[in-house]
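> sequence and predicted structure, then a few things I'm wondering about:
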Amino acid sequence: MKELIETIVKPLVDFPEDVRVDASEEDHRIIYRLSVSKSDMGKVIGKQGRVAKAIRTVVYAAGSSMQKKIFLEIVE
């Protein structure tokens, strides 16, 4: 799943080397934390959060076969 998130985000940003995805697993959920360069934050979020919503939709759909709920957080 980390590779999927990186594959989606890296072409969108100016500094792909700064893209990091960290995962933490709890009882019935997996939280992926996406961090990008501060100057690329707007590109990942998009106007009115549309890009972020689209990324989350793809990630949630890819993880729907897992038995755990998946969350994607975009952090600075």
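That came through, no problem.

> from here on, just use CA atoms for contacts and neighbour counts.
OK.

> quick one: the strands in the protein?
For the chain, the strands defined by DSSP state E occupy 20-25, 29-35, 69-75.

> here comes the other one, which I'd like you to weigh against the first:
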Amino acid sequence: MKELIETIVKPLVDFPEDVHIGVIEDDSRVTFHLFVNKTDMGKVIGKQGRVAKAIRTVVYAAGSSQQKKIFLEIGE
């Protein structure tokens, strides 16, 4: 899943080397924390959050086969 997020996000940003993903796993959920360069935040979020929503939709669909709920948080 981590590789999927990186594959989606890295072509969108100007500083792909600054893309980092942290994972926190609990009994019933997995939370991915996406960190990008401060100047790339607008590109990852998009107008009215459309890009972020699309990324979350793909990640949630890919993780639907797991028994855990998937969350994606975006930060700098």
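Structure received. This is a predicted model, so every value here is computed, not measured.

> sorry, back to before: can I get the strands of structure 1 in a markdown table with distance to Ala61 of structure 1?
Converted to a markdown table, the strands of structure 1 look like this (distance: least, Cα to Cα, whole Å):
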| stretch | distance to Ala61 of structure 1 |
| --- | --- |
| strand 20-25 | 17 |
| strand 29-35 | 14 |
| strand 69-75 | 10 |
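
> number of nearby residues for Glu3 of structure 1?
Residues lying near Glu3 of structure 1 (other Cα atoms under 10 Å) number 9.

> the one 3 residues further on too?
Residues lying near Glu6 of structure 1 (other Cα under 10 Å) number 15.

> show the contacting residues for it.
Val19, Arg20, Val21 (Cα atoms under 8 Å, 6 or more residues apart in numbering).

> relative to Ile70 of structure 2, how far out is the spatially most distant residue from the centre of structure 2?
Centroid-distance maximum for structure 2: Asp27 at 20.4 Å, with Cα atoms, centre = their mean. Applying Cα to Cα, to the nearest Å, the value for Asp27 of structure 2 to Ile70 of structure 2 is 12 Å.
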